[in-house]
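> Here is my input; please provide its structure:
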Amino acid sequence: MSKRRSFLKSATALGAATLLHQTGWGNAPQSPIISRIKPKKLQLGDTIGLVAPGFAIKPEALYLAIETLHKMGFKTYHTERIKGNYGYFSDTDEERAKDVNEMFANPDIDAILCARGGYGCTRILDLLDYDIIQGNPKILIGFSDITALINAIYSRTGLVCFHGPVGTTLDDEYSQSYMKKVLMEPKEVLPIKNAILKDPKQYRSSEYYRYTITTGTAEGELVGGSLSLVVAMIGTPFEIDFTDKLVFLEDVEEAPYRMDRMLTQLTQIDSFLKAKGIIFGVCKGCDRKRTTDNFTLREVIMDRISPLGIPAVYGMSFGHVPQNFTLPIGIKAHFNASKKQLRLLEAAVS
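Predicted coordinates for the structure are as follows:
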């Protein structure tokens, strides 16, 4: 308990010191320079710990996630906390944070997969033991609400984390393929190819159209995730610094006016204007038909992003969609907006 109090004191002090360094609205907190840490690569037979740091997961969904991982050749482990229900959360903030901390501390766990997203990760960021995480580096992967977790951990510890499938979305050949390539087969250069859309519901949907917003090429470290979470972290000690970064964004079931509002807020952040590139995934459920009193998703994105003059593209294969490639937070990549291509320039695991 004393260790936890000590940790919370240091976290509070760090947060206060960080805020004092802010010189104005929209300046990302300046964290001390931390050495980057690449987690150990994943191997067949490894044990993957399942956590639910946000919403509760239904028993049948948990069972299917475990079954998928077993078919992929992994062992699984989870605590009883993942089965709980505390309102819409899987457990209390303290217990959800404890689950994450213990998974990192447990030497029998080789990697950590978030069973699902939802909401709740921002509530536990100041309860995580970043010293334990930094001292026991291992793969952490998830998306959606997990955006907060993976970006905060990278910022505070230097540990490369991964924006990729959660347990409930892993049963997809494309998603599994890129998860294996990034986490199990490290290469110095890895081209990431967009999924070939075979489902008419996808290739006929405007939300899956791939288009260049602003032409150009760029290189930088990858950061980002769910637009809603990226924006929610603005003004907090966990705000993302976008300077010289390749920023990837996606969201789900947000009407064009809500996308407009969030993108407008982002464009008022100094560091976002210094990003090297902007990469949108598929924003499923975010488009609407053009009417006299409405804009389409594409119109909103072009209006908000094109004037920045930063190489940008929409429609890459990640997001709340079946085909979800794995993006490593903190790893350098090359981006060609004109050709809609992304290439990792270094191995993400050791």
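> From now on I want contacts and neighbour counts done on CA atoms only, so please keep to that.
Fine.
> quick one: contacts of stretch 239-250?
Residues external to stretch 239-250 that are found in contact with it (Cα atoms under 8 Å, 6 or more residues apart in numbering): 28-29, 151, 155, 218-227, 230, 233-234, 271-283, 318-320, 333, 335.
> So what's the gap between that stretch and the chain middle?
Its chain's C-alpha centre lies 11 Å from the corresponding centre of stretch 239-250 when counted by Cα atoms, centre = their mean, to the nearest Å.
> List the buried residues of it.
Neighbour-count burial for stretch 239-250 flags Glu239, Ile240, Asp241, Phe242, Thr243, Asp244, Lys245, Leu246, Val247, Phe248, Leu249, Glu250 (criterion: 16 or more other Cα atoms under 10 Å).
> Can you flag the buried ones in the contacts of stretch 239-250?
Using 16+ other Cα under 10 Å as the burial test, the contacts of stretch 239-250 include 28-29, 151, 155, 218-227, 230, 233-234, 271-273, 275-283, 318-320, 333, 335 as buried.
> Can you list which of those are found in helices?
Asn151, Ser155, Leu227, Val230 (DSSP state H).
> tell me the contacts of the first one?
For Asn151, the contact set (Cα under 8 Å, 6+ apart) comprises Cys161, Val223, Gly224, Ile240, Ile329.
> mind checking how far it is from Asn194?
Computed as Cα to Cα, to the nearest Å, the Asn151 to Asn194 distance reads 23 Å.
> Next, the second sequence, to be compared with the first:
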Amino acid sequence: MTRLFPKAWVGTMTVGTIAPASPAPNNFRQRYERGIQNLKALGLKVIEDRRVFAKNGHVAGTVGARVRHIHDLFQNPEVGMIISAIGGFNSNQLLRHIDYDLIQRNPKILVGYSDVTNLHMAITKQTNLVTFYGPAIMPQFGDFGGPIDFTLRNFKKAFQPIPIGSLPVSEVFTEELLPWGTHDSRPKQMQPNSGWIICHEGKSEGYSLVANLTTLMMTIATRWEPIWQDKVLFLEEEGQSTQITDRCLTHLENIGVFEKIKGIVFGRSYGYKVVDSKYPLKRILRRFGRRYKIPVIANVDFGHSDPVLTLPQLIHVKVDTAKQDVAFTEAAVVA
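Here you go, the predicted model:
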């Protein structure tokens, strides 16, 4: 597989921020500014661009303005990392207008999750650039006191020119959602983490594809649909239900994805709903794992959860449920 690697985070790096979908920076400026200050505390130099505060109805500015902002950051020679302020619902509006040749000529670290799945899928498909599914400015860096140590430690590790190795399991997590702007002036309450759930046993290896499941569905039958062959799918949701997950996975099955992939790793999610206690997520995931003889693991720390890992796209990964091990075996950046 031919891939394009961004440069590692070494010393002081200049960061640009984007709002490709939601206008939340406009709606919750104090939260956004706190996230910027927490980034600066890491020794990062942040380009403060007022374009992130744009608002055009339910999105963060016009399509043209959002695309130009992305282009400007990728072609800025001082910028080494681009981080999304937040996700949203409509970054797919940008995909037809992005200059992928420009991005390919100027590879940089790109970080985001949720609706930013659209950018991950389009950019990796069109340029082979390794991008990163990880924390955003407002949800994680904007937390009171900054990101949880687990999030911060694994964020830094992802951008070093060495393999990430085996994914750790956080000892604690939180499901507490503090309303922004009114009640987010204290740390969230944590609870013990029971660890990963092995839904179907197995051992395999492939290349990482990390996505929000319902957003991933938006790419199917477009030019940005992923190449599924030999992928280990890292999938996550927010506030969805067993019904929706089953529907999405069944659609992937119907278009032949499960004959091509090597495994599934499913993230823990805020507000996930089990519609019928006899059919929990584990049972649904086990059905697909058993049918296609692939390893399936759930309750992993990424996506709409807290704390979160930073996971690279297109990187070789090994899954071994007997050892409860998911290991990235090659570096995602170059020195």
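> circling back: pick the one among the buried residues of stretch 239-250 of structure 1 closest to Met179 of structure 1.
Phe248 (17.2 Å; Cα to Cα).
> tell me, the one helix or strand that closest one maps to lands on which residues of structure 2?
Using DSSP states H and E, Phe248 of structure 1 maps to strand 245-250. Strand 245-250 of structure 1 corresponds to residues 231-236 of structure 2 when matched by TM-score structural alignment.
> By how much does the matching stretch deviate from structure 1 on average?
Average distance between stretch 231-236 of structure 2 and its aligned residues in structure 1, after superposition and using mean Cα distance after the TM-score superposition for structure 1, equals 0.6 Å.
> Asp172 of structure 1 maps to what in structure 2?
For Asp172 of structure 1, the aligned position in structure 2 is occupied by Ile148, per TM-score structural alignment.
> How many residues are close by the counterpart of Gln126 of structure 2 in structure 1?
In structure 1, the position corresponding to Gln126 of structure 2 is occupied by Arg156, as judged by TM-score structural alignment. When neighbours are defined as other Cα atoms under 10 Å, Arg156 of structure 1 has 17 of them.
> If I follow the layout properly, Arg156 of structure 1 ends up in contact with Tyr130?
Yes - taking contact to mean Cα atoms under 8 Å, the distance of 6.9 Å between Arg156 of structure 1 and Tyr130 places them in contact.
> which helix in structure 1 runs the most residues?
For structure 1, the helix that runs over the most residues, judged by DSSP H, is helix 2-20.
> so after it, what's the next helix or strand?
Proceeding N to C from helix 2-20 of structure 1, the next assigned helix or strand is strand 47-51, under DSSP H and E.
> Give me the angle between the helix or strand following that next one and strand 47-51.
Proceeding C-terminally, strand 47-51 of structure 1 gives way to helix 59-71 as the next helix or strand, assigned by DSSP H and E. Here helix 59-71 of structure 1 points in a direction 160 degrees away from that of strand 47-51 (axes from the mean of the first three to the mean of the last three Cα atoms, to 10 degrees).
> Counting by contacts, list what helix 59-71 of structure 1 packs against.
With contacts defined as 3 or more Cα pairs under 8 Å, 6 or more residues apart in numbering; DSSP states H and E, the packing partners of helix 59-71 of structure 1 are strand 75-77.
> try it again with 6 Å
If you count contacts as 3 or more Cα pairs under 6 Å, 6 or more residues apart in numbering; DSSP states H and E, helix 59-71 of structure 1 packs onto no helix or strand.
> quick one: that helix to structure 2 mean distance?
With both structures laid over each other, helix 59-71 of structure 1 and its partner residues in structure 2 are 1.0 Å apart on average (mean Cα distance after the TM-score superposition for structure 1).
> So which bit of structure 2 is that helix matched to?
Correspondence between helix 59-71 of structure 1 and structure 2 is established over residues 29-41, with TM-score structural alignment as the criterion.
> One more: stretch 105-124 of structure 1?
Under the alignment (TM-score structural alignment), stretch 105-124 of structure 1 falls on residues 75-94 in structure 2.
> Show the end-to-end separation of that stretch, please.
Taking Cα to Cα, the span from the opening residue of stretch 75-94 of structure 2 to its closing residue is 17 Å.
> Would you mark the buried spots in it?
79-94.
> Check stretch 98-108 of structure 2 too.
So for stretch 98-108 of structure 2, counting by 16+ other Cα under 10 Å, buried means Ile98, Tyr100, Ile103, Gln104, Asn106, Pro107, Lys108.
> What segments of structure 1 are strands?
Counting by DSSP state E, one finds strands in structure 1 at the ranges 47-51, 75-77, 111-114, 139-142, 162-163, 190-192, 211-214, 217-226, 245-250, 277-280, 312-314, 327-328, 332-336, 341-344.
> Dump those to a markdown table, plus distance to Ser205 of structure 1.
Supplementary listing: those in a markdown table, determined by distance: least, Cα to Cα, whole Å:
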| stretch | distance to Ser205 of structure 1 |
| --- | --- |
| strand 47-51 | 33 |
| strand 75-77 | 36 |
| strand 111-114 | 29 |
| strand 139-142 | 25 |
| strand 162-163 | 24 |
| strand 190-192 | 22 |
| strand 211-214 | 13 |
| strand 217-226 | 20 |
| strand 245-250 | 16 |
| strand 277-280 | 16 |
| strand 312-314 | 14 |
| strand 327-328 | 24 |
| strand 332-336 | 24 |
| strand 341-344 | 21 |
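> What lines up with Val231 of structure 1 in structure 2?
Under the alignment (TM-score structural alignment), Val231 of structure 1 maps onto Met217 of structure 2.
> Just give the number of residues close to its match.
The criterion is other Cα under 10 Å. On that basis, Met217 of structure 2 has 16 neighbouring residues.
> For it, which non-adjacent residue is spatially closest?
Nearest-residue entry for Met217 of structure 2: Cys248, 7.3 Å, with adjacent residues in sequence omitted and distances by Cα to Cα, 6 or more residues apart in numbering.
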